[in-house]
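*Asks:* structure, please.
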Amino acid sequence: MNTDSRVRRLWWRHLATILLAPVTMALVIPGLIALFADVGIPTLNSPLRAALLTVGVLLIAGGLGLLIWTVVLFDRVGEGTLGAGELLGEPVKLVVRGPYRHVRNPMMSGVLCILLGEAAVTASGWLLVWFVVFFAFIAIGIRFWEEPHLAKRFGSEYLDYRRNVPRWIPRISAWDGPN
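*Replies:* Sure, this is the predicted structure:
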């Protein structure tokens, strides 16, 4: 049994950060949009609708898998959660494994896949607008808050990572840096 109190207390931080961020952005807000815009699952009366449903389900499944993978990496490799600040247990180590070797923001990519999948499954323009708005806010926040914050916390290790791994469009080959 691990006696490190920081590790033992991370479970509630994981729960809080997952409920505050991905669940709210990918389930609560789209659910409210769907409710108020009277969005439903479309009938499969055409090949286009069937294709949208198939693509949407694949996007949601892939996004969920990517989100879970990155949360596990933050816990096991980064020794923290996806939260910012000490209270919520931000990672103490820079995570440069798995999908992070291809793209700097795979967690957000996972959430974006879920949102785009929801828009496709429901064939909803309103949910597509939410995807675009969310992406715009995230892109601004990452560029002007998260990246300077990580550069300050991790210094040259992060700057080297940032020079070699793209923000949004994944590298074909994995970056072979530290970690």
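*Asks:* CA atoms for contacts and neighbours, from now on please.
*Replies:* Fine.
*Asks:* all the helices of the protein, residue numbers only.
*Replies:* With DSSP state H, the ranges of helices along the chain come out as 5-18, 29-36, 47-76, 85-88, 106-122, 125-141, 147-154, 156-164.
*Asks:* distance of the closest residue in space to residue 43 that isn't next to it in sequence relative to residue 63?
*Replies:* Counting by Cα to Cα, 6 or more residues apart in numbering, residue 43 lies nearest to residue 49, which is 7.2 Å off, once chain neighbours are set aside. Here residue 49 is placed at a distance of 21 Å from residue 63 (Cα to Cα, to the nearest Å).
*Asks:* who's more crowded, these two?
*Replies:* residue 63 (24 against 18; other Cα atoms under 10 Å).
*Asks:* list the residues that contact the more buried one.
*Replies:* Neighbour list for residue 63: 109, 110, 111, 112, 113, 114 [criterion: Cα atoms under 8 Å, 6 or more residues apart in numbering].
*Asks:* out of those residues, which is nearest to residue 39?
*Replies:* Proximity of those to residue 39 (Cα to Cα) peaks at residue 114, which lies at 16.5 Å.
*Asks:* before we go on, could you also do this sequence so I can check it against the first one:
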Amino acid sequence: MRALVGSIIFLVVAPGTVVGAIPWLLTGWDRADPMPAWAPVPVEVLGSVLLAAGVAVLLHAFGQFVAEGLGTPFPAAPPRHLVVGGLYRFVRNPMYVAVVAAALGEALLLGRADLLVYAVIVWAVTAAFVRFREEPVLSRRFGAEYTTYRRAVRAWWPRLRPWRGAEPGAEPGERLVGRPGEFG
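*Replies:* Below is the predicted model of the structure:
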């Protein structure tokens, strides 16, 4: 229950700020009027899809942290187990991919170049955080388990097929088992 409550609070504070409060402060949710030439009506539809998919993926990934990791995405209350199930079988950073997709979706939906720039900044800051802070911490915390997972599942571009190296019910040190054809 504590993991659930902590995850909900962190969801509202972190992604809620990045995808909600800051874009609102930048735009007031005002659409570009007239819509710029780079943003025809179908782009608005794509923006809506990206925004909705980003929010759905974000909620699923947060739930996976609670259910599988027995913790939260908040660094002060990390998961007890490496989270490699659900959407994490396709991409190592589904939460970050979802936040960037949602920010990009907002930019397209509103036809706002300033939000396009913001989405690129969000991705760059997030990628730097993952590379220089999060990956070293996960490597120290989960050791060979994370190394195996990291080799098999890309950080930013989802796999077409889910990685099946994690064996449900295995002990934490034995969860990741490489199989021929699984890596890459």
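*Asks:* ok so, going back, which of the contacts of residue 63 of the first structure count as buried?
*Replies:* Among those, the ones that count as buried by 16 or more other Cα atoms under 10 Å are 109, 110, 111, 112, 113, 114.
*Asks:* in stretch 71-88 of the second structure, what's buried?
*Replies:* In stretch 71-88 of the second structure, counting by 16+ other Cα under 10 Å, buried: 71-73, 79-88.
*Asks:* sorry, slip of the keys, the one I care about is stretch 105-125 of the first structure.
*Replies:* Using 16+ other Cα under 10 Å as the test for burial, stretch 105-125 of the first structure gives 105-124.
*Asks:* could the buried residues of stretch 71-88 of the second structure be laid out in CSV, adding distance to residue 6 of the second structure?
*Replies:* Shown next, in CSV, are those (distance: Cα to Cα, whole Å):
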residue, distance to residue 6 of the second structure
71, 8
72, 6
73, 9
79, 11
80, 14
81, 16
82, 17
83, 16
84, 20
85, 20
86, 20
87, 21
88, 20
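*Asks:* closest one of those residues to residue 47 of the second structure?
*Replies:* When these are ranked by distance to residue 47 of the second structure (Cα to Cα), residue 87 comes first, at 21.3 Å.
*Asks:* what's the closest non-adjacent residue to residue 107 of the second structure?
*Replies:* Of all residues not flanking residue 107 of the second structure in the chain, residue 115 sits nearest, at 4.7 Å (Cα to Cα, 6+ apart).
*Asks:* now do the contacts for that neighbour.
*Replies:* Here residue 115 of the second structure is in contact with 23, 26, 103, 104, 106, 107 (Cα under 8 Å, 6+ apart).
*Asks:* center of the second structure, which residue is that?
*Replies:* Nearest residue to the geometric centre of the second structure (Cα atoms, centre = their mean): residue 95, 1.5 Å.
*Asks:* in contact with residue 92 of the second structure, which residues?
*Replies:* Neighbouring residues of residue 92 of the second structure by Cα under 8 Å, 6+ apart: 84, 150, 153, 154, 155, 156.
*Asks:* typo on my end, residue 107 of the first structure
*Replies:* Applying Cα under 8 Å, 6+ apart to residue 107 of the first structure gives the contacts 66, 67, 70, 71.
*Asks:* residue in the second structure paired with it?
*Replies:* Taking TM-score structural alignment, the alignment pairs residue 107 of the first structure with residue 95 from the second structure.
*Asks:* what distance do you get for that match to residue 77 of the second structure?
*Replies:* From residue 95 of the second structure to residue 77 of the second structure the distance is 17 Å (Cα to Cα).
*Asks:* same check on residue 155 of the second structure?
*Replies:* 22 Å.
*Asks:* equivalent analysis for residue 130 of the second structure, please.
*Replies:* To residue 77 of the second structure, residue 130 of the second structure is 17 Å away according to Cα to Cα.
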